[in-house]
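> build me a structure from this.
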Amino acid sequence: MTKQLLLGQTLGFSGNPLTTEWADVTEHDSAGGVLIADGRIAATGNGAALRSAHPDATVTDYGDALISPGFVDAHMHYPQTGIIASWGKQLIDWLNSYTFPEEARFADQGYARQIAGQTLDLALAHGTTTLTSFCTIHPGSVTAFFEAAATRNMAVIAGKTCMDRNAPDDLHDTAQSAYDDSKALLDEWHGKGRANYAITPRFSPTSTPAQLEALGALWAENPGILMQTHLSEQLPEIAWVKELFPQSRDYLDTYEAFGLLGPGGLYGHAIHLEQREIDRLSEIDASVVHCPTSNTFIGSGLFDLMGLAQAGLRIGLATDTGGGSSFSMLRVMAAAYEIGQLRGTALHPAQLMWLATEGSAQSLHMGGQIGHLGAGAMADITVLDLASTPAIAQRHGLARDIWDALFPTIMMGDDRAIKDVWVAGQRVDA
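Got it, this is the predicted structure:
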């Protein structure tokens, strides 16, 4: 058995720093080590002690770089990679102007393969080792994404996006084809290697009640898998939902009424929630996903991170590429900090790092498997250079502690801060 020992600073968590005092659940070792064996983390602890206990391990010494779990992006759209940072107004205009025309191109399997590979390579270059992605209505777009992830041995979650109204004709499926295609893809891919399937209605406005009901039935038949969609992203969107579903109590009810509310539900954005929706999401143990760069870029609003955390919701963090304007989870953490400031809560660096790793993993019901430095987790690891640019380095040089040293990288870092990435115990070639 080949062993790898990574030496450097390590950062891990024993609990949720959003609901518990962060200092009580944060574990930092300035001279730590991570032992890897058979693609998993075998041990984490003092670097010198691990080196002494495992003299046969191949050692990679990262000095004072920070060894972190790989970043986990809990909500994105790989078909929108090509249109990231496109000028636009708000959500509906952006979908019609950029998203739908680009997604129509994914009828071409070759194009889908090209973009899937580009997206995953960009993610890895930015230290992200797991993506949760919407695909397009084309089953081949799902196959392309899972195939590309398999060649890189990445853990991913994805599903065919289902839409049978309020979209261009060439992006329509039907209630029956949405069910049939999703079931076939689920049967083919879920649990194959590191692939996980998610039932994927885009959002209520683009699915008829019949399609929502069909997908709810599929989820009931496969309750152990995830379901991903969008919820309460923008106020005009919510008004539109009320017009389309006049009988519903609120936006969440348009999912609940058709069997699309459950503990494996991933609800992207969730900015403008009513109290009933918050209570139901908490009661059912569903997850909401914070997409701060997207929320500011498209002008959606300010997510109530601490309020929803205190309400007991699972919360993930995400790029929402391409509504989000960066592939970097560092930039996403910075935007989460800025939104927190506007809401009156200054998030600590420990809380931000937890959100991008363990928090996102827990929102995907994969806690302890990914986004984690503990024994038994897959060895998906990102190593951060905390002095990657002259601007960051000069601030790092004045740091008083690890948090002073880490925070400039969160706020100003990009792919240059990614010193190394490991996926399932294998170093990713630069």
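
> every contact and neighbour count from this point should use C-alpha atoms.
OK.

> all strands for the stretch 51-200 of the chain, in order.
Assigned by DSSP state E, counting those that start in this stretch, the stretch 51-200 of the chain shows strands spanning 58-69, 71-77, 128-134, 155-159, 161-162, 195-201.

> now the stretch 201-350 of the chain
Counting by DSSP E, counting those that start in this stretch, the strands of the stretch 201-350 of the chain are 226-231, 265-269, 287-290, 314-317.

> mind putting the strands of the stretch 51-200 of the chain in JSON lines, distance to E283 and mean neighbour count included?
Shown next, in JSON lines, are the strands of the stretch 51-200 of the chain (distance: least, Cα to Cα, whole Å; neighbours: other Cα atoms under 10 Å):
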{"stretch": "strand 58-69", "distance to E283": "29", "mean neighbour count": "20"}
{"stretch": "strand 71-77", "distance to E283": "21", "mean neighbour count": "30"}
{"stretch": "strand 128-134", "distance to E283": "24", "mean neighbour count": "28"}
{"stretch": "strand 155-159", "distance to E283": "24", "mean neighbour count": "27"}
{"stretch": "strand 161-162", "distance to E283": "27", "mean neighbour count": "29"}
{"stretch": "strand 195-201", "distance to E283": "21", "mean neighbour count": "26"}
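
> out of these, nearest to I115?
Checking the strands of the stretch 51-200 of the chain against I115 by Cα to Cα gives strand 71-77 as the closest, at 10.9 Å.

> check which helices and strands the closest one sits against.
Counting contacts by 3 or more Cα pairs under 8 Å, 6 or more residues apart in numbering; DSSP states H and E, strand 71-77 is packed against strand 128-134, strand 314-317, helix 360-363.

> between strand 265-269 and it, find me the angle.
80 degrees (axes from the mean of the first three to the mean of the last three Cα atoms, to 10 degrees).

> ok and strand 71-77 relative to strand 226-231, angle-wise?
Using the same axes, to 10 degrees: strand 71-77 against strand 226-231 is 60 degrees.

> now the angle from strand 71-77 to strand 128-134?
In terms of direction (the same axes, to 10 degrees), strand 71-77 departs from strand 128-134 by 20 degrees.

> hey, which helix is longest across the chain?
What stands out as the longest helix in the chain, according to DSSP state H, is helix 109-125.

> list the buried residues of it.
By neighbour count on 16 or more other Cα atoms under 10 Å, the buried set for helix 109-125 is 109, 112-113, 115-117, 119-125.

> for G340, state which of these is nearest.
A123 (24.8 Å).

> the closest one is in contact with T129, isn't it?
Yes: the pair A123 and T129 qualifies as a contact (Cα atoms under 8 Å) at a distance of 7.0 Å.

> could I get the strands of the stretch 51-200 of the chain as JSON lines with distance to L305?
Below are the strands of the stretch 51-200 of the chain laid out as JSON lines (distance: least, Cα to Cα, whole Å):
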{"stretch": "strand 58-69", "distance to L305": "22"}
{"stretch": "strand 71-77", "distance to L305": "15"}
{"stretch": "strand 128-134", "distance to L305": "20"}
{"stretch": "strand 155-159", "distance to L305": "23"}
{"stretch": "strand 161-162", "distance to L305": "27"}
{"stretch": "strand 195-201", "distance to L305": "24"}
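
> following up with a second sequence; could you model it the same way so I can compare the two?
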Amino acid sequence: MAISIDLKAPETRTAFGEQALAASPASARAASDERPSLIGLSRDELGEALGAIGVPHRQVKMRVAQLWHWLYVRGVSNFSLMANVSKELREKLDAAYTIARPEIVTEQVSVDGTRKWVLRFPAKGAGRPVEIETVYIPEEGRGTLCVSSQVGCTLTCTFCHTGTQRLVRNLTPDEIVGQLLLARDRLGDFPDAATPAGAIVPSEGRLVSNVVMMGMGEPLYNFDNVKTALAVVSDGEGLALSKRRITLSTSGVVPMIEKTGAEMGVMLAISLHAVRDELRDELVPINKKYPLKDLLEACRAYPGLSNAKRITFEYVMLKGVNDSPEDARELVRLLKGIPAKINLIPFNPWPGSRYECSAWDEIERFADYVNQAGYASPIRTPRGRDIFAACGQLKSESERLRKKDREALEAAAG
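Below is the predicted model of the structure:
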């Protein structure tokens, strides 16, 4: 069975009986904190922030290097821990800025070791606090963090739970980078930090070794913030994740694909799921704007594309919808000439979904065909289904609760 984690705070219960956290003074402050964050800033922006609180120009470069090291190598979340920064400057920094992590609403651990955090971010402007979900997937030899880029989504893909939630807003660079920092905190992936007893993590190397922009939202509809965040994540003197270990997944925002390769240089994944326009129009409605022909042309032109840097095509297996031998043959035909691999994803059900997962023998038959055609096509074993952390299942907790409340009111009125 899945478990929830005691984070040393008084417990409350959500409507689903999951363990949640009563806000501690620190998390309550974080939820209402109006100080700008230093997390996710470029070095130049960090220098400007230091200049704004009176750091002399001749010291800025040195101070930026100090802060960068403390934030992204040592992983501190409190200015008071920056031992080689003067007390006076630490106090000025704390008065003007924050480096706090997102507030954890719930933390759940699946039977397979997958972890899901519901995270709350402070209100922006006249808005209100928002929540997203972030997922950690441990596997042999690597640990992958699935990061969200938006609160909700506009794309309404019919097999995706997130698509049933309206878009609230884009996440900012500090909120995107903050998901990685929090995961490394909770897993003990910073120097001198301890990994939780019994946690399922890679046996050696970095515990968060890969990042996939495959959480809530469409990353290419939040291009500038995602680009800024991933530049921080891949910086060699900080978090230092290779761009080959960062994958951005898009449903097919064709005009932004070339720009992604040229300006971000990360690995690309395409949320494909159908091989005919009429079906993809239904499953992935953005296809009506950018049909398969245009999408595949953009993939062929992706900067840096090679056998060493292949595009991943994600294909969710839906019973009686897209899993026939004819679909497999057409998929191979469509991808001819594109250095690619295909991830076959057994459909992960969620409340109210109208689809079923393909039978396992159908999935294996499909995989055999595309493998024989020369495409590496692993079947992505469902992870975290018991805590709704699998592909296509993410949706913010507050949105789930609002839906449950609406249904309860409708039932009472009925």
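
> what's the TM between chain one and chain two?
After superposition, the two chains reach a TM-score (TM-score structural alignment, normalised by the length of structure 2) of 0.38; 212 aligned residues with a Cα RMSD of 5.1 Å.

> would you agree F71 of structure 1 is in contact with T132?
No: if you go by Cα under 8 Å, F71 of structure 1 and T132 don't touch, sitting 11.6 Å apart.

> mutual contacts of the two, please.
By Cα atoms under 8 Å, 6 or more residues apart in numbering, F71 of structure 1 and T132 have no common neighbours.

> for R40 of structure 1, see how far away A195 of structure 1 is.
For A195 of structure 1, the distance to R40 of structure 1 (Cα to Cα, to the nearest Å) stands at 17 Å.

> hmm, I was thinking of S133 of structure 1
24 Å.

> then A53 of structure 1?
18 Å.

> please identify which helix or strand holds R63 of structure 2.
In the assignment (DSSP states H and E), R63 of structure 2 maps to helix 57-69.

> scratch that, R400 of structure 2
Counting by DSSP H and E, R400 of structure 2 is part of helix 397-413.

> now that helix: buried residues?
By 16+ other Cα under 10 Å, the buried positions in helix 397-413 of structure 2 come out as E397, E399.

> which other helices and strands contact it?
In terms of contacts (3+ Cα pairs under 8 Å, 6+ apart), helix 397-413 of structure 2 is packed against strand 130-139.

> which strands or helices does the next helix or strand after the strand it packs on pack on?
Next helix or strand after strand 130-139 of structure 2 toward the C-terminus (DSSP H and E): strand 142-146. On a contact count with 3+ Cα pairs under 8 Å, 6+ apart, strand 142-146 of structure 2 meets strand 130-139, strand 210-213.

> relative to strand 130-139, how tilted is strand 142-146 of structure 2?
160 degrees.

> tell me, how many residues neighbour L342 of structure 1?
Applying other Cα atoms under 10 Å, we find 11 residues neighbouring L342 of structure 1.

> ugh, wrong one, I meant E88 of structure 2
So E88 of structure 2, with other Cα under 10 Å, has 8 neighbours.

> tell me the SS of it?
E88 of structure 2 carries the three-state label helix when classified by DSSP: H, G, I helix; E, B strand; the rest coil.

> distance check, the residue lying closest to C162 of structure 1 once chain neighbours are set aside against F407 of structure 1.
Nearest residue to C162 of structure 1 in three dimensions, chain neighbours excluded: P201, at 4.8 Å (Cα to Cα, 6 or more residues apart in numbering). Distance, P201 of structure 1 to F407 of structure 1, using Cα to Cα: 37 Å.

> same check on T296 of structure 1?
Applying Cα to Cα, the value for T296 of structure 1 to F407 of structure 1 is 21 Å.

> now W22 of structure 1
15 Å.

> what do you get for W94 of structure 1?
33 Å.

> give me the more crowded residue out of those two.
F407 (22 against 16).

> does the more buried one touch L352 like I think?
No: taking contacts as Cα under 8 Å, F407 of structure 1 lies outside contact range of L352: 9.6 Å.

> just name the most buried of the helices and strands packed on strand 142-146 of structure 2.
strand 130-139 (a mean of 24; mean count of other Cα atoms under 10 Å).

> now do that one and helix 397-413, the angle between them.
Angle, strand 130-139 of structure 2 to helix 397-413, by the same axes, to 10 degrees: 120 degrees.

> what is strand 130-139 of structure 2 packed up against?
strand 115-121, strand 142-146, strand 150-151, helix 397-413.

> in a markdown table: these, plus distance to Q19 of structure 2.
Listed next are those as a markdown table, based on distance: least, Cα to Cα, whole Å:
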| stretch | distance to Q19 of structure 2 |
| --- | --- |
| strand 115-121 | 11 |
| strand 142-146 | 22 |
| strand 150-151 | 22 |
| helix 397-413 | 12 |
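
> closest one to N210 of structure 2 among those?
It's strand 142-146; of those, that one is closest to N210 of structure 2 (Cα to Cα) at 4.6 Å.

> that closest one to strand 115-121, inter-axis angle?
40 degrees.
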